[in-house]
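Peer 1: Fold the stuff below for me.
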Amino acid sequence: MERPHPSLYQLSTTATTRINGWDAVSAAIGVSQTVYPAARPNAVVLARPDYFPESLAATRLLHPFHAPLLYTESQALEEEVKRELVRLSPGGNGLPGQVIVVGAVHAQILHDIDELGFTSWHLIGHDLWDTVDRIAELDVGVDPRDVLLVSAHPLAGGVVAGGYAAHKGSPILFATERGLSPSATAYLRRHPRSRVFVICPEAYLPRTLTSDVRLLGSKVEGWIGGGDPYEVAGAFAKFRHSKSGVGWGRRERSGAAVTLVPTENWPFGVAAAALSSVGKQTPLLLTKRESLPGQTEDFLNRLRPRLEIGGFPQTHGFLVGSLDVISYPVQMRMHQALTRAD
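Peer 2: I've put the predicted structure just below:
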C-alpha cells in the first residue's frame, strides 16, 4: 500500500483535529501535549502499552489527579518520554508521587524517573488482577458503587469506558468469556449494592454475568451492548442512567465534541481518555483504519446541531493517530458527517 506523504494532507480541518502518533508512546505524548499545552498537571500516569486491563483501569486516575497518561515499553525510559515528563513537570500535590507508575516495569524505569528529579508512586499488586483491584480501590472522591464492567479482550470495545472513567473517576472492572475476573469478584464482594454498567457486545461475555453479579449482592443496572464494538461505542456515548446519572448522554443534535480512536490500536484509545477528562470532555468512538464504520458515521451524522441561517457548525472531532493509523479518507468522512447541512 502506498503511504501518503504528510505534506499532501492537512492533519486538521475546520471540524477535525488530528493528534499525530505512529505508535503508543508517540500517540500518548501527542494527547498529553494537546490536553496540557501550558498548564502543569498534578501528576503523570505511566503505564505499559501491552497490559490492557492495568492501563485501562488506570484511566480513572486522570481527572481526579489532573494527569495525562504516558507509556513506556522499554527497559529504560524513552528519551521522548523523559522530555515530556520534564515539559509537564507534574506537581504531585497531595499524592505519594509525581509520576504514578502502573504495574510491573523494569527497575531502570523507576531509576530514570528519580534521575529526572521526580518522585514516583508505584501502583503494583501481586499480579495483574491484584494491580487492577488496587487501582479500583483507590479513593478518588467518587461513589465507589457506580462501576463500569468491560471485557478483558482489548478489541471488544471496552476502551471507550476509559474515557468516562477519566471523566468521572469510576472504577473499571473486567470479565472474560468464562465470567468475572478475580479482581471484579473481589471488588463486588467488598462493595455490595454496587450499580454495575456493562459496556460490551453481548457475544463477548457469558449470559450468566447478570446473575453472577446478583449473587455477589450487586445489580447490573444497564448493559450497553450491541452487535460489535462500534455499535457499543455509539450506544455508550448516548447512554445516561436516569437514577445515578452515569453516562455521557450525548443525544441527537447536541453538538458535543467527540474523539475517534482506532479499534486495532487499543493503547491509542486508552491514552485518548485524557481528552475526556479536561477541556471538551469528549466521549470516545471507534473506527477501523481504512474505513469509518457505518454505526460510527450514523452517530456523527445525528450529533451535529441544526443551524439557523448564517450559523456555523459547533461539533468538533478529534482523531488520535497518524495517517497510517487512521486514514485520511476516514478523517474526511468524519469531517463531512460533522459539517454536512441538513
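Peer 1: CA only for contacts and neighbour counts going forward, please
Peer 2: Fine.
Peer 1: Run a quick neighbour tally on residue 5.
Peer 2: Counted with other Cα atoms under 10 Å, residues neighbouring residue 5 total 8.
Peer 1: I'd like to know how far it sits from residue 248.
Peer 2: Computed with Cα to Cα, to the nearest Å, the distance linking residue 5 and residue 248 is 37 Å.
Peer 1: again with residue 275
Peer 2: Counting by Cα to Cα, the gap from residue 275 to residue 248 is 14 Å.
Peer 1: and what of residue 57?
Peer 2: Counting by Cα to Cα - residue 57 and residue 248 are separated by 19 Å.
Peer 1: Neighbour count for those two, which is higher?
Peer 2: Neighbour tally, residue 57 and residue 248, criterion other Cα under 10 Å: the higher count belongs to residue 57, 28 against 19.
Peer 1: pretty sure that one is in a helix, no?
Peer 2: Yes. Using DSSP: H, G, I helix; E, B strand; the rest coil, the secondary structure at residue 57 is a helix.
Peer 1: is it true that it touches residue 136?
Peer 2: Yes. Residue 57 lies in contact with residue 136 (Cα atoms under 8 Å); the separation is 7.1 Å.
Peer 1: and the closest residue to residue 145 other than its chain neighbours, what is it in contact with?
Peer 2: Nearest in space to residue 145, with sequence neighbours left out and distances taken as Cα to Cα, 6 or more residues apart in numbering, is residue 194 at 4.1 Å. By Cα atoms under 8 Å, 6 or more residues apart in numbering, residue 194 lies in contact with 144, 145, 146, 147, 188, 217, 218, 219.
Peer 1: let's see this one next to it:
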Amino acid sequence: MKKLILLGSATLLLGAVLAGCQAGNTDKTSSTKAYSQTAVNMPWIGTKNTTRINSSDPVQAAVLVSRTLWTAETESNRPSSVVLTDAAHWQIAAASADLIHHPSNGPVLYFNKDGIPEATIDELTRLKPLGAESNEGVQVIIVGTAADGVEAQLKEMDLKVDKIEGNEPAAVAQAIDTYYAKVSGELPDSVIIGSMDSPEYTLPAVNWIAHMPEPLLYVSQNEIPAATAEALEARSGQASIYILGPGRVISEDVEQQLAAYGTVTRISGDNPYENSVAFAKYKDSSNGFGWGITAPGHNLSLLTTDSPLLAVAAAPFSHLGKHAPLIFTEQGGLPDAVMNYTMELQPKYKDSPAEGPYNHAWLTGDASTLSGGLQSEIDDMLEISPASGDNPHSGH
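Peer 2: This is a model prediction of the structure:
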C-alpha cells in the first residue's frame, strides 16, 4: 500500500510530533518503539476507496483525525473550540462528542492522569482555536475531572477554558446536555439512551451526536440513573427517546420506564455488528432523526469493538467532510452483517464508472487493530461496479 500524503510536508512534521507520544497506549507497550517509526513514516494509509488513520493510540489517533479535518490554514478551517476529555473514562469521552459540532466545530482531544500529552499540546498550538462566539469565546472545554496541572497548562498557552467536571458518567452526560442547551440556545427534544456498561452497543451513537445536537444519556441494564431522569424531565414529556441496543443490554423494564418521558423507539441488532448497521440504516421520518443510509454514495467509519477511545477520537468524521456513521467490524475481515451492508451500498454504473456515485471508508487503527487484509476487503466492497455484473475493470 502506498502512503497518502496530506498537506505536503505537514505529514513528516506530524510524524515527528507523534513519535514522542506514548500516552494512552497501555495495551501495546511492548510495540511502542516499533510503532513510533511507523507513525513517522505513514500517519495515513490510503487506497482508492479508503483512508486509514494509522494509529491505535487514542491520543495519537485523535490528533491525526484533527489534522485531517481541520487544516488550520485559514480562519475558515480552524475550530471554534476543542473538547479536551479524559482518556480514562470512555463513557465520559463518548458523551462529550455532543460538543464536537457547532458552535464548537472542533475535535475531541485527550488528557490523561499525568496532564496533557505533548502531541495534544502541539495540536492545540497548531489549531489556534478561534473561540466560540455563542460561548463567550471559550477555546477549550475540559470534560471530566482533570489533573491539577491541565488547566494551568492551557492557561499558559493563553487559551480561554471552560469546564464540565465529574467522574460519574450519567451525571456528566446530563451536564453536557445542559451545557449544550445553554451555548446553542436549544434543548433538543430527541435523545439517545445508551448503556454505560456496554460500549460495543452504545458507541455508534457518538457519530450521530457529533453530527447533530441530540445528546447521549446513560442507563444501566435495569435502572435509570437520577441524572438521566432529570435530563429527560427537562423535555416536559415531549422527548423522542431512542434506545440503542438489545433487551439484554437495556432491559424492557427500563424501556417501559422511559415511556413516562415521551415516545420510545428501540434500535438494535443481535450483535454489535448488526447493531451498528441497524443504527446506520435507521431513519425516523417524523423528525429526521437517524442516518437512513441504505443506498450507494456514502461514507463509513470502521472500527473494532474493543477500542472505545478510538471510536470517540474518530467521531468528527461524521461532522465534516463525507459524513460517516460508525460501523463495527472484526480485526481481520468484515463480519456477515457488515459484508451484506456494503453489498447493499455498492455503487452500480450503467455505461461508465465515471458516472458515480462513490463510496468511501475511514479506518481508525494500525494493522494490529485493523488488518491490511480488512482494508483491502472494504476497498473492494466499496468499489463502483457495472450494473450488468461484468468485470468491473473492463471497457474503460
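Peer 1: TM between them?
Peer 2: The TM-score (TM-score structural alignment, normalised by the length of the first structure) is 0.93; 338 aligned residues with a Cα RMSD of 2.2 Å.
Peer 1: Okay, whichever residue in the second structure pairs up with the residue nearest to residue 145 of the first structure and residue 380 of the second structure: tell me how far apart.
Peer 2: Counting by TM-score structural alignment, residue 194 of the first structure lines up with residue 239 in the second structure. Remark: distance between residue 239 of the second structure and residue 380 of the second structure (Cα to Cα) = 41 Å.
Peer 1: can you check residue 354 of the second structure too?
Peer 2: Residue 354 of the second structure sits 17 Å away from residue 380 of the second structure, going by Cα to Cα.
Peer 1: out of these two, which sits in the busier spot?
Peer 2: Taking other Cα under 10 Å, residue 354 of the second structure and residue 380 do not tie; residue 380 has more neighbours (17 against 10).
Peer 1: Trace that one over to the first structure, please.
Peer 2: Match for residue 380 of the second structure (TM-score structural alignment): residue 336.
Peer 1: So what would you say the end-to-end distance of stretch 35-51 of the first structure is?
Peer 2: End-to-end span of stretch 35-51 of the first structure (Cα to Cα): 23 Å.
Peer 1: Could you find the counterpart of residue 346 of the second structure in the first structure?
Peer 2: Using TM-score structural alignment, the equivalent of residue 346 of the second structure in the first structure is residue 304.
Peer 1: Tell me who's in contact with the spatially closest residue to residue 143 of the first structure that is not a sequence neighbour.
Peer 2: Of all residues not flanking residue 143 of the first structure in the chain, residue 170 sits nearest, at 7.8 Å (Cα to Cα, 6+ apart). With contacts defined as Cα under 8 Å, 6+ apart, the neighbours of residue 170 of the first structure are 60, 142, 143, 144, 146, 147, 148, 164.
Peer 1: distance from stretch 272-280 of the second structure to the first structure after superposition?
Peer 2: Its aligned residues in the first structure lie a mean 0.8 Å from stretch 272-280 of the second structure after superposition (mean Cα distance after the TM-score superposition for the first structure).
Peer 1: what stretch of the first structure does that stretch fall on?
Peer 2: Counting by TM-score structural alignment, stretch 272-280 of the second structure corresponds to 229-237 in the first structure.
Peer 1: Can you give the distance of that stretch from its chain's centre?
Peer 2: 13 Å (Cα atoms, centre = their mean, to the nearest Å).
Peer 1: Show residues contacting it.
Peer 2: Residues outside stretch 229-237 of the first structure that contact it (Cα under 8 Å, 6+ apart): 155-158, 160, 199-201, 224-226, 247-250, 283-287, 293, 295-296, 299.
Peer 1: tell me the contacts of the alignment partner in the first structure of residue 365 of the second structure?
Peer 2: In the first structure, the residue equivalent to residue 365 of the second structure is residue 321, according to TM-score structural alignment. Residues near residue 321 of the first structure by Cα under 8 Å, 6+ apart: 18, 19, 20, 21, 22, 23, 27, 261, 262, 268.
Peer 1: what residues are up against the last one?
Peer 2: Applying Cα under 8 Å, 6+ apart to residue 268 of the first structure gives the contacts 23, 24, 27, 28, 261, 262, 320, 321.
Peer 1: ranking those by neighbours, who comes first?
Peer 2: residue 28 (31 neighbours).
Peer 1: What's the separation between that one and residue 303 of the first structure?
Peer 2: Residue 28 of the first structure is 27 Å from residue 303 of the first structure, by Cα to Cα.
Peer 1: ok so, going back, the helix or strand harbouring the match of residue 380 of the second structure vs the second structure, mean deviation?
Peer 2: Assigned by DSSP states H and E, residue 336 of the first structure belongs to helix 328-339. Once fitted to the second structure, helix 328-339 of the first structure is off its aligned match by 1.0 Å on average (mean Cα distance after the TM-score superposition for the first structure).
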